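In: Please find the sequence and the predicted model below.
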Amino acid sequence: MKKHIAAAALALIASPALAQEATTATGIKAGVVVGYDSTNLSYYDLDESKGGFLYGATLGYDYDAGPVVVGVEAEITGATTKQSYDNLLLAGDRWKLSAGRDLYVGARLGVHVAPSVLLYAKGGYTNARADLSIHYDGEKYGEHDNLDGFRIGAGAEVAVTQSTFARIEYRYSDYGNYRYDEVESRIGLSRHQVALTSGFRF
């Protein structure tokens, strides 16, 4: 699925990009984000991932200093990713974990490799909500938990016109170990995403 997303994005943005003159990346930007989300859960010998649909919106500001572009951005996304596991901590238990909203704020640094093509790296803080339910011994427990973590990523951005852009991006987020009711579970949570963004500059 990730290969199909990447191929579609490159096909969409490659043709208009070839005809573009030099563009500036300075200004406020806003965009819509879609893509693929893969959430990973690890616990001792367990290391499994589940995939889902990524969706959301982004807002930021860039300053174009010639060959180098620096910027800040914020993002809110959701995902359809869900996971379930049996006998994870105790015999007979069943854990269900659903991805909730994900907030991100960070910075990025890019370099123009062509008049309308920017390659960039990014990094920052992410806070994801996890919807957890646990079934054990005839009882059910559930809660919403906010997980703090960091995100790093890289991508390519194309100026389709003077005021619109499209980009494809890979990013990795790590939330450390999940804590349930203030108890360290040693369950590690992370996610890999491929995101497509279509947006405009003010």
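Out: Thanks, I have the structure now.
In: C-alpha from now on. contacts and neighbour counts both.
Out: Noted.
In: And the strands in the chain, which stretches?
Out: Along the chain, counting by DSSP state E, strands occupy 27-43, 46-64, 68-79, 82-86, 94-114, 117-136, 139-159, 164-180, 183-201.
In: Of all those strands, which one comes closest to A17?
Out: Of all the strands of the chain, strand 139-159 sits nearest to A17, with 6.4 Å by Cα to Cα.
In: other SSEs contacting the closest one?
Out: helix 2-18, strand 117-136, strand 164-180 (3 or more Cα pairs under 8 Å, 6 or more residues apart in numbering; DSSP states H and E).
In: how big is the angle separating the second one from strand 68-79?
Out: Inter-element angle recorded for strand 117-136 and strand 68-79: 30 degrees (by axes from the mean of the first three to the mean of the last three Cα atoms, to 10 degrees).
In: Strand 117-136 to strand 164-180, inter-axis angle?
Out: 30 degrees.
In: put this beside the first:
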Amino acid sequence: MIRKCLIAASVAALGTSALAGSPEVVAPEPVVAAPVAFSWQGAYAGVQAGYLDSDMELTGVNLNNQNTMSSSDIDASGFVGGVYGGYNWHRPGNLVYGLEAEFNFSDADESGNGVPGPSFGFLRGGVSSEIDSTGALRARIGFAADRTLFYVAGGLAYADINVDGRSQGGGSPFGYSEGRWGWTVGGGIEYAFGQNWVGRIDYRYSDFGDDSFNFTSVQQQTPHRFEVETETHEIKAGLAYRF
């Protein structure tokens, strides 16, 4: 009996020693997924509002002798606001590019007297200008820093331009109303507040070149050609929804 007890104790001691010499079992640590980088890819549409300032010059030329009769700076300025939308492609890394279209209504206007030219102040009867709407179709390219996007853009621009006035002494009225196409460049910054909402500040310069129309004064019965040169600056804040 005593012999059996000694054998059992020896076996137990040997088992304990074997377990003590076994390597320690370590539980695996939980795997933490890396944060997913924000992607700018996809379609979006939004609303925007801001300020428009133009550089507009109206010049009258006497067609009989080709003399410049009068010129006037009629720099329409005022509120501008509308809608915009487009699509972004986000390449691996930080490169984002896309296409965007916008259309805006404007109450930009200006009025005043003409500045006398070398012969006489043909526009002294007064002149006014308005820009009723603007638009653009632009390509964009930018650098994404997670939820912040810095971009530049350029393409085609549109503006609905109106000019009205009278010749000196409040005489013959004249008018010009034309939808003009030109080119535009600009840039801005966007920030994504979440997966769907993006705010931005956007600046756009547009050049619509020169246009002209003919006018004959009732008083002098003299044919004239008016040349209209227009440039605009627009700065707008916008808020868009990403689909």
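Out: Cool, the structure landed. Computed from a predicted structure; not experimentally measured.
In: now what about the TM-score between them?
Out: Remark: TM-score between the superposed chains equals 0.80 [TM-score structural alignment, normalised by the length of the first structure]; 182 aligned residues with a Cα RMSD of 2.5 Å.
In: Would you reformat the helices and strands packed on strand 139-159 of the first structure as CSV and include distance to A65 of the first structure and mean neighbour count?
Out: Formatted as CSV, those follow (distance: least, Cα to Cα, whole Å; neighbours: other Cα atoms under 10 Å):
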stretch, distance to A65 of the first structure, mean neighbour count
helix 2-18, 21, 14
strand 117-136, 13, 19
strand 164-180, 18, 19
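In: centroid residue for the second structure?
Out: Centroid-nearest residue in the second structure: D202, 4.1 Å away (criterion: Cα atoms, centre = their mean).
In: Thought G188 was touching it, still the case?
Out: Yes - counting by Cα atoms under 8 Å, G188 is a contact partner of D202 of the second structure at 4.4 Å.
In: residues near D45 of the first structure, how many?
Out: Using other Cα atoms under 10 Å, D45 of the first structure is surrounded by 6 other residues.
In: how near is it to A91 of the first structure?
Out: Between D45 of the first structure and A91 of the first structure the computed distance is 16 Å (Cα to Cα, to the nearest Å).
In: repeat for G149 of the first structure
Out: Noted for G149 of the first structure: a distance of 30 Å to A91 of the first structure, by Cα to Cα.
In: of those two, who's got more company?
Out: Each of G149 of the first structure and A91 has its neighbours counted (other Cα under 10 Å); G149 has more, 18 against 10.
In: List the residues that contact that one.
Out: Y125, T126, N127, S173, D174, Y175, G176 (Cα atoms under 8 Å, 6 or more residues apart in numbering).
In: Aligned to the third one, what sits in the second structure?
Out: The one in question is N127 of the first structure. Under the alignment (TM-score structural alignment), N127 of the first structure maps onto Y158 of the second structure.
In: Quick one, which of the helices and strands packed on strand 139-159 of the first structure gets closest to K29 of the first structure.
Out: strand 164-180 (9.0 Å).
In: Pull up the aligned stretch in the second structure for the closest one.
Out: By TM-score structural alignment, strand 164-180 of the first structure lines up with residues 197-213 in the second structure.
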